[in-house]
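1. show me the folded form of this:
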Amino acid sequence: MSRIARGAGAFGLAAVVSFAITAYGQGLWGPLVLANLRLSPAVPWAPPLMALLLAGLLLYLSGRGWPASTSTARRRLLRWNPMPLSTFALAVGSGLLALVAFAGLWIAVSDLVHIPPGVQPSAAGIPLATAIPILLMSSLAAPLSEEAAFRGYAMGLLEKAWGSAPAAIVGSSLLFAAAHFPQGLDAAKLGLYFTAGLLFAAIAYLTNSLYAAMVVHGLGDVIGFTLLWPHDQQAHAMGFGDALFAPALAAIAIFAPLAILAFRRLARASKALRDPRAERPLSPAPVAA
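-> Got it, this is the predicted structure:
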């Protein structure tokens, strides 16, 4: 088999595996939320049920369950590796700087090129005691399942098959963007998701762990739920006619350079974590002394 065919086969396998994981994590949460809101909106039963389902998914992906022959491979692909607390804090801080710049980029793009609004359930008429747990779980379900799917399994499979971390980062980010086509089959919007995928993948690669990437992804979803997606759904003026356009440009100009400097520092601080000779046991805790 040619090298190109093997590479394409690895990309296909990564797509199937990552989409299956995402379909479980995201595909179950959507119907659960709708059922909760239609059947008993005053009782937030969907979030705890989804928490149990996610726990089962992550236990399996971390090597538990059948078949035992794939247990070690599943543990490695999940990339739940510990890191020093200082590195974890630096990774999350770097991601936050990048998120501010990314939020500015999203708003700027939506003010220059019309992008279709995403699918977001309306919170109108939902009791606060139900809305808050649903929002929190919505900000957890995607980071946990999507990081495991794309920055864990897909990126790991591609890096092993292609022998190139940058190529694996790009490949997994393409898959991440493709998985968001239900939010709008639009080149500009999928390009934004691809950019977000690069951000999360860079954190996962530099730290050789999903913990910081999951936190940053979750914070990004909070920004999406509260600012970016509502902005897309509401009619607004384009360009400088939108009150958020100038602040968005300022956010890009200020926070993008700061994020680049922070990521350069993170790359230096986490160099030992990426050493293939440093075999470290997996731990359920995100940080280790």
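2. okay, CA-based contacts and neighbour counts for the rest of this
-> Noted.
3. just checking, S62 touches S71?
-> Yes: S62 lies in contact with S71 (Cα atoms under 8 Å); the separation is 7.5 Å.
4. what about the two, which has more around it?
-> Using other Cα atoms under 10 Å as the criterion, S62 and S71 rank with S62 on top: 22 against 16.
5. show me what contacts that one?
-> S71, R74, R75, R76, L78, W80 (Cα atoms under 8 Å, 6 or more residues apart in numbering).
6. so which of those residues wins on neighbours?
-> Counting neighbours by other Cα under 10 Å, L78 comes out on top of the contacts of S62 with 26 neighbours.
7. next one: that one from G56, what distance?
-> Here L78 is placed at a distance of 14 Å from G56 (Cα to Cα, to the nearest Å).
8. quick one more, to check against the first:
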Amino acid sequence: MRISAQLLPNTPPRGRALAEAALVLFSVFLPANFAVLGRAPLLAATCILFAWGLLLLRPWADWRSGHAGRALVLLLLFSMALGALTASEWFGEAPSPRLGVTHQSVSLQRDGQPAREVVELTRVLPGLPADGLLEVGDRILAVDGQPLSSSDPELDFQKHIREAGGGNSTALRLDIEREGEPREVTVQLGPARKAGLARSGAILWLCLRALGAILLVALLLWRDGQGPAQLGLVRDGLGRELLLGIPVTLGTYAAHIAASVPIAFFGALLKLAGKETLARKEVATALVETGLSVPAFAAAMVLVTGFEEIAFRGFLVPRLRAVLGHWYAAVVVSAVLFGLGHFYQGTLAVFQTAALGAWFGLVFIYRFRLPSVMLAHAAFNTLNFAFMLWLQRSGLLEKLTGQQ
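-> Here you go, the predicted structure:
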């Protein structure tokens, strides 16, 4: 394998490389995870990231050397980057669950009858529709008079909650068992909770976060004395790299199919197929409900997938190589982290996305150029979106994903 020297100049030492990689990852993932816990945890996470970034960027070094203006610009740009990365969590719409419970599947044994699987509540969230009506330990037997599926009651229960009232606020009648006694409870559900991408203006928030991450990477590169070339972004041979994006896109589909077959097999073996289908349907429905046309979505993907490739391949792979000492190990770790970032699409989607991340990483370290990978990633997402949009408009999306 030819290792290009263009990525290596001014590579930071192992400790700093690890700190920079962690800052970028935590800045992308941490705010959203802390936001669900409330404003105070989100504020704490934001302050930690701000302090962390200052320690790496060291604006006071410029101030002490007589470059006060540069120090202030650096501080301003970093504040803008972190603000863009966390803006959606501070100001974006945060939908609440329709019911507000967590649950598990348990086996219910009645006298003289075979055991059957039912849904048992493990938590009732305060301030949401179920609060005061349902209790931890309640067992859900039927919804609106329809008994839950005995093969996968949790999936059936989720489907009833998600589809009740066509997504509008509605009353839902639950047949439950509480402390061995049957009861009937009517709960007023809130409006349907759509996946993040379907929320009003969410694509704009996603693009803003992408800009924030790109700016953060640029600041770290500048402080290390590096530039776009150390990300694999060079002007020479750009046309050839963009043309190479076509076979890389085809290879992306080949890698996706190759990974999907064994993953689907293990999913069926572990009985995850139903839950994975539900998760995929939520994501697919959310995407088509953004109301974007294919050209508008493609334009957004140029920025969003550009940020992902700059962060996970162009920036993280060389940093992880400095930490781990090997390009292949860096690609694998970066791919795993990339996959974990897509957990919202379902457990199996993590492995599929990690496989794609590994493919993109291998292309990157063999070419040491990023444009072809960026184009392939954007094209892959856009073509999938166009296909889902066609399925939705033809009515096939609901038929294909609605099967139990």
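9. so what number do they get for TM-score?
-> Overlay of the two chains. TM-score (TM-score structural alignment, normalised by the length of the first structure): 0.57; 221 aligned residues with a Cα RMSD of 4.5 Å.
10. circling back: would you point out the most distant pair within the contacts of S62 of the first structure?
-> Spatially, the most separated pair among these is S71 and W80, at 13.7 Å (Cα to Cα).
11. coming back round to it: JSON lines for the contacts of S62 of the first structure, including distance to V17 of the first structure?
-> Formatted as JSON lines, these follow (distance: Cα to Cα, whole Å):
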{"residue": "S71", "distance to V17 of the first structure": "16"}
{"residue": "R74", "distance to V17 of the first structure": "12"}
{"residue": "R75", "distance to V17 of the first structure": "15"}
{"residue": "R76", "distance to V17 of the first structure": "15"}
{"residue": "L78", "distance to V17 of the first structure": "12"}
{"residue": "W80", "distance to V17 of the first structure": "18"}
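12. out of these, which is nearest to F88 of the first structure?
-> Closest to F88 of the first structure, out of all of these and judged by Cα to Cα, is W80, at 12.7 Å.
13. G163 of the first structure pairs with which position in the second structure?
-> Mapped onto the second structure by TM-score structural alignment, G163 of the first structure lines up with G325.
14. nearest residue to the middle of the second structure?
-> Taking Cα atoms, centre = their mean, the centroid of the second structure lies closest to H342, which sits 3.5 Å from it.
15. and A259 of the second structure, how many neighbours?
-> 17.
16. host element of N36 of the first structure?
-> Using DSSP states H and E, the element containing N36 of the first structure is helix 3-39.
17. right, and the helix or strand after that helix?
-> Moving toward the C-terminus from helix 3-39 of the first structure, the next helix or strand (DSSP H and E) is helix 46-61.
18. could you check the angle helix 46-61 makes with the following helix or strand past that following helix?
-> Remark: after helix 46-61 of the first structure, the chain's next helix or strand is helix 71-78, criterion DSSP H and E. For helix 71-78 of the first structure against helix 46-61, the angle by axes from the mean of the first three to the mean of the last three Cα atoms, to 10 degrees is 120 degrees.
19. for stretch 183-191 of the first structure, the distance to its chain's centre please.
-> Centre-to-centre, stretch 183-191 of the first structure and its host chain are 16 Å apart (Cα atoms, centre = their mean, to the nearest Å).
20. now the strands for the stretch 151-300 of the second structure?
-> With DSSP state E, counting those that start in this stretch as the criterion, the stretch 151-300 of the second structure has strands at 170-178, 181-189.
21. okay if I get the ones you listed as CSV plus mean neighbour count and distance to L244 of the second structure?
-> What follows is those, written out as CSV (neighbours: other Cα atoms under 10 Å; distance: least, Cα to Cα, whole Å):
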stretch, mean neighbour count, distance to L244 of the second structure
strand 170-178, 18, 52
strand 181-189, 15, 51
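22. of those strands, which is nearest W60 of the second structure?
-> Of all those, strand 181-189 sits nearest to W60 of the second structure, with 53.3 Å by Cα to Cα.
23. read off where that closest one ends up in the first structure.
-> Under TM-score structural alignment, there's no match for strand 181-189 of the second structure.
24. just want the angle from that strand to strand 170-178.
-> 160 degrees.
25. same for strand 181-189 of the second structure, what does it pack against?
-> Applying 3 or more Cα pairs under 8 Å, 6 or more residues apart in numbering; DSSP states H and E, we find strand 181-189 of the second structure packed against strand 170-178.
26. next one: the strand it packs on to chain centre, how far?
-> Strand 170-178 of the second structure sits 33 Å away from the centroid of its parent chain (Cα atoms, centre = their mean).
27. dump the strands of the stretch 151-300 of the second structure to TSV, plus distance to T249 of the second structure.
-> Below are the strands of the stretch 151-300 of the second structure laid out as TSV (distance: least, Cα to Cα, whole Å):
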stretch	distance to T249 of the second structure
strand 170-178	45
strand 181-189	43
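28. what's the closest of the ones you listed to W90 of the second structure?
-> The closest of the strands of the stretch 151-300 of the second structure to W90 of the second structure is strand 181-189. By Cα to Cα, the value is 25.7 Å.
29. and that closest one, how far out from the chain middle?
-> 35 Å.
30. before we move on, back to that, out of the strands of the stretch 151-300 of the second structure, which gets nearest to A32 of the second structure?
-> Each of the strands of the stretch 151-300 of the second structure has some distance to A32 of the second structure by Cα to Cα; the shortest is strand 181-189, at 25.0 Å.
31. chain center to stretch 152-169 of the first structure: distance?
-> When distances are taken as Cα atoms, centre = their mean, stretch 152-169 of the first structure is centred 16 Å away from the chain's centroid.
32. now it: buried residues?
-> Of all the residues in stretch 152-169 of the first structure, those buried under the rule 16 or more other Cα atoms under 10 Å are 152-159, 161-162, 165-166, 168-169.
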